[in-house]
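Asks: can you look at this prediction? I've put the sequence above it.
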Amino acid sequence: MASQSLSSFTELIRSADRSAVHLEMRDVYAIPNEDERFAAWRNGHRLTPDDRASWWRPWLDVVQEVTAKGVRLRRARIVSEPPSEYIRYEHSFTFTNIAAGEEIRWLPRRLASSLPLPGNDFWLFDGRLVQFNVSDGDGRWVHTDQTDDQGTAGFCADAFEAVWDLATPHDKYTV
């Protein structure tokens, strides 16, 4: 079990040479630094393409940095339908991630039933290092587990690709 700061995660993603993939499988994430933005969204505020200064920093700067050096950054989200309020919120600003260089797809949970999937969300870096993000039942981050076990990395790579192949690109997925 490991604790992780934003700066150590930033260094981890910057260390990727070829790829970083992220599989999200929860319908709710309780992320304290999102509370204010989530509340604003609930009150009708929406990010717009012409107001880049309001976009999520420093994450999007890191995305631009790593994709500019040739790292392919993909994120797949398995979601319930109809989607939770949090997923609708997340969908509303995903265009910012794409503008920064991420590729993002959405998979309705009903289409994932036959897929072998790990028990937790994960990042996989260069197909060799897996970081599991363990959350509690309310979507709060609990801890991070990392492994470079090749069996686990291969399982996660296969799971991600299976989801990716079935998922819908963001620009074609509506909530």
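Replies: Perfect, I can see it now.

Asks: contacts and neighbour counts: CA atoms only from here.
Replies: Will do.

Asks: how many neighbours does the spatially closest residue to Gln4 that is not a sequence neighbour have?
Replies: Of all residues not flanking Gln4 in the chain, Thr144 sits nearest, at 6.9 Å (CA to CA, 6 or more residues apart in numbering). A count of nearby residues for Thr144, using other CA atoms under 10 Å, gives 15.

Asks: another one to put next to it:
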Amino acid sequence: MPSSVPTWPELLGSATRTAIHLEMRDSYAVDYEKGPFAAWRAGFRHDPADRASWWRPWLDLIQETVGRGVIVRRARIVSEPVSEYTRFLYDGTFTNVAAGEQVRWLPRRRASDIPLPGNDFWLIDGRLVRWNHFTGEGASAGGEISEDPAAAKLCADAFEEVWARAIPHDQYTISQ
């Protein structure tokens, strides 16, 4: 196991074929009082036509990764009715899509019989897992890297099953 967790540019920069990401929480480090989530709660929405206002370093990294021919896919397993935070994510997902990510949503009820890893993850080229650890409140508890073939296989198999059942972002609707 590598001793340190690479930065996101290093991790995605190492991808040559695929970078897949599975998210399974209904909320991540929500600060209800300030920041993008609070602004969204107050009614702010990104204007798709005003790319300069929402484009940020993460989206540059995704666009660069996709531009090198790497397929970047993100799947989200969500409880329904969705949480307020999931509505926030949903409203901003067009930015991920604009950068070149493919995004799908899977209602949690449709995931009950899928063997899933215990944590969210990124899987790079089917061999390198970056586990994303979170506290009970959704704050980041750090990342961890694994090159264990069994862990990579678990992640790949779980992701592909989720992906096959999930609904593409442009077809998924949530009730408001």
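Replies: Nice, I can see it. As the structure is a computational prediction, the values presented were derived from the model and not from experiment.

Asks: if we can go back for a sec, which helix or strand contains the residue nearest to Gln4 of the first structure?
Replies: strand 141-147 (DSSP states H and E).

Asks: ok, the aligned partner of Ser80 of the first structure in the second structure - contacts?
Replies: Applying TM-score structural alignment, one finds that Ser80 of the first structure aligns to Ser79 in the second structure. Shown in contact with Ser79 of the second structure (CA atoms under 8 Å, 6 or more residues apart in numbering): 26, 107-109.

Asks: now those residues: which count as buried?
Replies: Buried by 16 or more other CA atoms under 10 Å: 26, 107-108, out of the contacts of Ser79 of the second structure.

Asks: ok, average deviation of the strand holding Thr144 of the first structure from the second structure?
Replies: Once superposed with the second structure, the aligned residues differ from strand 141-147 of the first structure by a mean of 1.0 Å; criterion: mean CA distance after the TM-score superposition for the first structure.

Asks: ok, and for that strand, which residues are buried?
Replies: Result for strand 141-147 of the first structure [16+ other CA under 10 Å]: buried residues Trp141.

Asks: that one corresponds to what range in the second structure?
Replies: Counting by TM-score structural alignment, strand 141-147 of the first structure corresponds to 140-146 in the second structure.

Asks: hmm, who's touching the matching stretch?
Replies: Contacts for stretch 140-146 of the second structure (CA under 8 Å, 6+ apart): 1-5, 29, 128-135, 152.

Asks: which strands or helices does the host helix or strand of Thr95 of the second structure pack on?
Replies: Under the criterion of DSSP H and E, Thr95 of the second structure resides in helix 84-99. If you count contacts as 3 or more CA pairs under 8 Å, 6 or more residues apart in numbering; DSSP states H and E, helix 84-99 of the second structure packs onto helix 35-41, helix 57-67, strand 102-107.

Asks: just the ones of the contacts of stretch 140-146 of the second structure in helices?
Replies: Ala152 (DSSP state H).

Asks: show me what contacts the residue located most distally from the centre of the first structure?
Replies: Within the first structure, Asn43 marks the point farthest from the mean C-alpha position, 24.2 Å out by CA atoms, centre = their mean. Contacts for Asn43 of the first structure (CA under 8 Å, 6+ apart) come out as none.

Asks: how close does it sit to Cys156 of the first structure?
Replies: 38 Å (CA to CA, to the nearest Å).

Asks: who's in contact with the spatially closest residue to Trp55 of the second structure that is not a sequence neighbour?
Replies: Spatially, and ignoring its direct neighbours in sequence, Trp55 of the second structure is nearest to Thr95 (7.5 Å; CA to CA, 6+ apart). By CA under 8 Å, 6+ apart, the contact list for Thr95 of the second structure reads 48, 54-55, 59.

Asks: let's have the buried ones among the contacts of Ser79 of the second structure in CSV, adding distance to Gln171 of the second structure.
Replies: Output for those, formatted as CSV (distance: CA to CA, whole Å):
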residue, distance to Gln171 of the second structure
Asp26, 20
Pro107, 13
Arg108, 17
